[in-house]
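> Give me the fold of what follows.
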Amino acid sequence: MVVARMMGSSHQTRECANLSQFTGRCYYQRLGVDLEELLDGSCSDFTITVQGKAFPLHRCILSARCSFFRKLFRHPQIEEPKTELDLGKVANLEKVGQEAFLAVVKYIYGGRVRLLGSAVTCLDDTCSHEACNPVVKYVEDFLRTAAVFDLPELKGHGEHHLCGLVDKVPGEYLTSMMKVAKTHGAEMLYNRCIHVLANKCNWNYRSLQKSLGDELANQVKELRKTLGLLMPTDEDERRDTEAWRVQRALDSDDVELVQMLLKEGQFSFDDVHGLHYAAGHCDEKIVRELLDLELSNPNVKDYSGYTVLHIACMRRQPEILAGLLAKGARPNDVTPDGRTGSQIVKRLTKKGGDGFDSAAEEEAQRARLCLEILEQAAVTTNTTYSRSFREVVNMPVTSEEELVQKLLYLENRVGLAKVLFPREAQIVMNLAHLEATSEFTGVDKAGAADNVSASNSPLFSAKAQALKRFPATSQGPKVEGSEGGLDATLLRRVTALQKTVELGHRFFPRCSEILNKYMDDDMGDNAFVDKVNPDEHSTKKQRLDELKEILAEAFTMDVADMDEQKGSEKLPPSLSSSSSSSQGGSPSTRSPHTKIG
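Down below sits the predicted model:
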């Protein structure tokens, strides 16, 4: 009996212990869930802004769970009960994404690690979203935030996850992972990255310097020597020396020096992969100059098996992509791991969601522009030009008057494109070198300031005003072969405008279709007459009303800008492009059709 009672007592003790353990575990789990629910803003007394979005938080929880915030709130500048702080200013985390920050905050509140969310995906629907760029950037931000907030257990979790991605990501992703590991003391990740980078990427030293900096690039170079992967011949060393000189000239934007070095050297521009380097690191204007010189074949592959187009896709610069495709770059060539240019862009770009910050939105817009250019270049269909454009192109030009008629139509069409599709228009204008010719408006400054009507709008510019501004008796250079000779300045402008429209049809057919809608509805015919036929005026009134306000404002600004720039140098293309983009983003001037994708 005594033994039985003792056994029963022992059994009850174990049951109580198990019940206590079970109850405690459930309690703490429930506590974490309850605290996470406070992230909806309930009872918050503190706000942190991340990439433009405000997160309502609680001082007491942050102070109790995180030493970084405990020290922050004790700072004399943070004494007010309600304070708004920017994460980039207080923690040097300007580029951390909202999703990564929220994941770290949820760990602080609830004690649970949930590293990845379903919203972190790329634009490629065929991707598994396991090792694409948005996922890698998300985990990098997670590690950086955990390290800055002094959460070593969370930092270790992010480091371990990135180590598992090192063998799965393309070589170009490793540089950012390596820099994050070096900055935040993730030694295991750093050692893993440097060994894979040394074995996987056959980059030239200058590109490594650009991506990693001198110190890390030297470490990769020395490791490659140690592993026996860097055993250059005398010819390789001579080529590397010449490549180094060409790349330094490109860094200085000195195209003339590049030509001189190639003329004096033993290797071609393709041998030193100069166009690859320019597409990856130089301004788009320099790339255009190099393409116009035809120093290189854009389809040549570098040591890593990438074409120039692949390198340009990694930058997601639509201007460079369009220039390469216009010079014969093949859009369907694949990388050694089987990616096309479109897939490179898609897997670099995060798909939009609720946590889409402004920087990612701008990045996605550039990516979608790149994708439209690549997809249109890959489609082998005949270009369908508008009726009015075909008529203008086929119009015989034997007199100054006919030249002005042709010029007015093209100026009107390109001017309308600049208003409705500023970014797309800027790309094709740069490719056609339109900036090298003088703008022709056909309306004097006084007329431009008036309200737009059927007889004085840019779409219905009066021929008499145009001829008054550019008279046939001008002393400009003439072109032989026509009666009386034609102004060479106007002819160059016509050629550049016509090429601009043709490139627009090629790369942005959807934008061109919208322009066709406005220009083809008998509007082009009336652009060449002094007065609009009263019988036809009523049929065009509705469409004119749609364009009246936007064209009046844009045309007045164009004339003012042209007059202002007469005595000053032109802005660099990069500044002009950004200005156009900012204007295009305004809801009052941007057409709803401009959204791509």
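
> Please count neighbours and contacts with C-alpha atoms only from this point.
Fine.

> And the next helix or strand past the longest helix seen in the chain?
Ranked by number of residues, the top helix in the chain under DSSP state H is helix 2-37. Later in the chain than helix 2-37, the nearest helix or strand by DSSP states H and E is strand 46-50.

> Tell me which residues are up against that following strand.
Contacts of strand 46-50 from elsewhere in the structure, counted by C-alpha atoms under 8 Å, 6 or more residues apart in numbering, are 54-59, 81-88, 94, 96-98, 101.

> Can you identify the element that follows that strand toward the C-terminus?
strand 53-57.

> how much does that following strand deviate in direction from strand 46-50?
150 degrees (axes from the mean of the first three to the mean of the last three C-alpha atoms, to 10 degrees).

> can you give me the helices in the stretch 451-597 of the chain?
Listed in chain order, the helices of the stretch 451-597 of the chain (DSSP state H, counting those that start in this stretch) span 463-469, 488-507, 509-519, 523-526, 534-565, 573-584.

> Can you list the buried residues in the fourth one?
If I follow you right, that is helix 523-526. 523-526 (16 or more other C-alpha atoms under 10 Å).

> mind checking how far the nearest residue to residue 284 once chain neighbours are set aside is from residue 266?
Once flanking residues are discounted, residue 284 sits nearest to residue 320: 5.6 Å by C-alpha to C-alpha, 6 or more residues apart in numbering. Separation of residue 320 from residue 266 (C-alpha to C-alpha, to the nearest Å): 28 Å.

> more neighbours, those two?
Here residue 320 and residue 266 are compared on neighbour count by other C-alpha atoms under 10 Å; more neighbours surround residue 320, at 29 against 11.

> can you pull the contacts of the more buried one?
Contacts of residue 320 by C-alpha under 8 Å, 6+ apart are 279, 284, 287-288, 312.

> Look at the residue nearest to the spatial centre of the chain and give its secondary structure.
By C-alpha atoms, centre = their mean, the mean C-alpha position of the chain lies nearest to residue 366, the distance being 3.5 Å. Using DSSP: H, G, I helix; E, B strand; the rest coil, the structure places residue 366 in helix.

> for it, what are its contacts?
Residue 366 touches 316-318, counting by C-alpha under 8 Å, 6+ apart.

> filter the contacts of strand 46-50 to the buried ones?
Using 16+ other C-alpha under 10 Å as the burial test, those include 54-59, 85-87, 96-98, 101 as buried.

> picking that back up, for the longest helix of the chain, the distance to its chain's centre please.
57 Å (C-alpha atoms, centre = their mean, to the nearest Å).

> One more, please, to line up against the first structure:
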Amino acid sequence: MEASTISFSSPSSSPQSTPPPPPPRATPTELEAVRLRRLSDNLERLLDPAFLDCADAEVALAAGKGGAAVGVHRCILAARSAFFRDHFASLPPPAAFGEKPRLELADLVPGGRHIGQDALVPVLGYLYTGRLKSAPQDATVCMDDACGHGACRPAIDFVVESMYAASGFQISELVSLFQRRLSDFVSTALDEDVVPIVHVASTCELQDLLNQSLQRIAVSSLDSRYLEKELPDDIYCKIKEIRQSVFHDESENAILDPEHEKRVRNILKALDSDDVDLVGLLLKESAVTLDDAFAVHYAAAYCEPKVFAELLKLNSANVNLKNNSGYTPLHIACMRREPDIILSLVERGASVMERTPDGRDAFTICKRLTREKDCNRKLEKCEEKSKAYLCIDILEQELKRKSFILDQISIEESIATPLLVDNFHMRLINLENRVAFARIFFPSEAKLVMRIAQADSTEEFAGIRNFSKLKEVDLNETPTMQNKRLRERLDALTKTVELGRRYFPHCSDVLDKFLIEESTDLIYLETGTPEDQHLKRMRFSELKEDVRKAFTKDKAAVTAIASSASSSSSSRYEGRGRQSNRKSKQSR
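Modelled structure (predicted):
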């Protein structure tokens, strides 16, 4: 057994052996603070469903916010809040044994339908613990890496939702805190992002914040029709009054041609009624066009996707026209985050490169409106991707396609410059290599795509076999003939690759990544030392597996689209059949 090292000193011992003084005792105030912090920490755990599900009541979110429910404890909320005490006391007894009393948030407080779980839980946590947790980062950060996230839309939406909850639950100290934060946003946010602040200020009767927001919107470039549609009548009238006092000539311009304004309003009313046929009649009866009425912008903001698609079939609108605020229809569709409308515009030639007056393109608009958690969270089985994710995906694919086309244009322009001929040849080699890999991995599909693009009728470029042949000169072929031959091959291969991207996007992404990172010598498995051949075969097997997985995804996507199209066509056929039956009965 180890000997004890503890020693005892006599009173006459030297000062060096004097034991250190005991630590100072905590004051009652400090002990009270420690006890309260521990109590708060323990109470906070009760709101975590992973800790222990001992809740005896539920606060249900609105359907638009997922329709989930947050478990709460009546005794704690009733003791901490007179608001919840009164509401729990007025609830009828449960209809069945074990059923929990349920408060519907949409009916519980003004603006309750806007409150999401990320904002509700911290506000409830304040009632439990007396402390307000910091906002969850993934709920207040947008998808745009270039954004500072100081006043992007997710950050604003979180505070707006928190304000609805704090005001509704009558927590005055949180109302003051959130009001200060929203006031800071009014000074720094984008014009359209101030609109939700106007709504919460009006609903929660925050007059100072409301006046500040109205002043900001009145001097903005936001379109009057947009404001009239988005804001309550009394709020819109106040903005009109402010604008008329600031811009004295606006009222005169508004009544410059009342007949024109009347016709425009009739077109927009027809769109509100989803009556595209009436829109067509109104256009024929007057000199007003869809562009004059900014009808495509209006439909992109407020119409159903099917109605919007019917409107575009009138073929009389400029899909890249900018309204008075400098927004194209695609910009507005991105603000709405409706993937079907975005896709319809892109297919009609809407440019993803156009920018708003503050420098945002459609892709940036979508990313700054989308929370990071909405795109990065793992989907449950059979769960569909969110609309925000689909919007970003559509625009990202279109940007890739545009970038690819611009690369080809720049290459074609560079052919005329002798110093850049080698760049043209290298591009042709890259395309040949890419198509060669595609023919190895899925020969039938590649052969079909090449036939559609007429790449099988052009002569294969020798550079894929031997780079040294680039400098060879055919005495029977003039430079003009050679350029024409190579350009025809480049065009055919470019079209082949573009078709491959459209119908096999996942496979194309795998090949893109491989061709950037790896050597194209992988095509020739039998060259090099035995060690080189072994490594090539291993890497080729890995690439083959990656392509197989990607091809499975592409086939699944095509199958889903086909089944959707067949079901819609069958429903249309049934609808026509029912109509014909009704007509036959009427004729009898």
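
> Let me see the TM-score of these two.
Here the TM-score for the pair of chains, by TM-score structural alignment, normalised by the length of the second structure, is 0.62; 426 aligned residues with a C-alpha RMSD of 4.4 Å.

> So which elements touch the longest helix of the first structure?
For helix 2-37 of the first structure, the elements it packs on are helix 98-110, judged by 3 or more C-alpha pairs under 8 Å, 6 or more residues apart in numbering; DSSP states H and E.

> what's the nearest residue to the aligned residue in the first structure for residue 328 of the second structure if we skip its chain neighbours?
With TM-score structural alignment defining the correspondence, residue 328 of the second structure maps onto residue 307 in the first structure. Counting by C-alpha to C-alpha, 6+ apart, residue 307 of the first structure lies nearest to residue 301, which is 4.4 Å off, once chain neighbours are set aside.

> coming back round to it: I'd like to know which of the helices of the stretch 451-597 of the first structure lies nearest to residue 2 of the first structure.
Across those, residue 2 of the first structure has its closest neighbour in helix 573-584 (89.1 Å, C-alpha to C-alpha).

> Now find how far off-centre the closest one is within its chain.
Taking mean C-alpha positions (C-alpha atoms, centre = their mean), helix 573-584 of the first structure and its chain are 13 Å apart.

> Going by neighbour count, which residues in that helix are buried?
Judged by neighbour count (16+ other C-alpha under 10 Å), helix 573-584 of the first structure contains these buried residues: 577, 580-581, 583-584.

> cool, and stretch 164-176 of the second structure?
Neighbour-count burial for stretch 164-176 of the second structure flags 164-171, 174-175 (criterion: 16+ other C-alpha under 10 Å).

> how many other residues sit next to residue 401 of the second structure?
Neighbour tally, residue 401 of the second structure, other C-alpha under 10 Å: 15.

> OK, contacts around it?
residue 498.

> Please determine how far it is located from residue 517 of the second structure.
21 Å.

> host element of residue 328 of the first structure?
Assigned by DSSP H and E, residue 328 of the first structure belongs to neither a helix nor a strand.

> Touching, it and residue 294? I think so.
No - counting by C-alpha atoms under 8 Å, residue 328 of the first structure stays clear of residue 294, with 11.0 Å between them.

> The residue nearest to residue 284 of the first structure corresponds to which position in the second structure?
Under TM-score structural alignment, residue 320 of the first structure pairs with residue 341 in the second structure.

> so how far is residue 140 of the second structure from its match?
26 Å.

> same thing with residue 281 of the second structure?
47 Å.

> more neighbours, those two?
The neighbour comparison of residue 281 of the second structure against residue 140 (other C-alpha under 10 Å) goes to residue 140, with 23 against 11.

> how far away is the closest residue to that one other than its chain neighbours from residue 181 of the second structure?
Nearest residue to residue 140 of the second structure in three dimensions, chain neighbours excluded: residue 155, at 4.3 Å (C-alpha to C-alpha, 6+ apart). As judged by C-alpha to C-alpha, residue 155 of the second structure and residue 181 of the second structure stand 10 Å apart.

> Look at those two and report which has more neighbours.
Neighbours around residue 155 of the second structure and residue 181, counted as other C-alpha under 10 Å, are more numerous at residue 155. The numbers are 21 against 15.

> dump the residue contacts of whatever residue of the first structure lines up with that one.
Residue 155 of the second structure maps onto residue 135 in the first structure, with residues paired by TM-score structural alignment. With contact taken as C-alpha under 8 Å, 6+ apart, residue 135 of the first structure is in contact with 116, 120-121, 129.

> which secondary structure element contains residue 135 of the first structure?
helix 133-148.

> circling back to that earlier point, can you put the buried residues of stretch 164-176 of the second structure in CSV and add distance to residue 579 of the second structure?
Converted to CSV, these look like this (distance: C-alpha to C-alpha, whole Å):
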residue, distance to residue 579 of the second structure
164, 48
165, 50
166, 54
167, 53
168, 51
169, 53
170, 56
171, 58
174, 59
175, 57
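
> where do the helices sit along the stretch 401-550 of the second structure?
With DSSP H, counting those that start in this stretch as the criterion, the stretch 401-550 of the second structure has helices spanning 421-441, 443-452, 479-503, 505-517, 530-587.

> packing partners for the last one?
With contacts defined as 3+ C-alpha pairs under 8 Å, 6+ apart, helix 530-587 of the second structure has these neighbours: helix 505-517.

> what does the helix it packs on contact?
434, 500-501, 543, 546-547, 550-551, 553-554.

> ok, so what distance separates residue 164 of the first structure from residue 193 of the first structure?
From residue 164 of the first structure to residue 193 of the first structure the distance is 11 Å (C-alpha to C-alpha).

> Comparing these two, which shows the higher neighbour count?
residue 193 (27 against 13).

> show me what contacts the more buried one?
Taking C-alpha under 8 Å, 6+ apart, one finds 166, 174, 177-178 in contact with residue 193 of the first structure.

> so what corresponds to it in the second structure?
In the second structure, residue 193 of the first structure lands on residue 213 (TM-score structural alignment).
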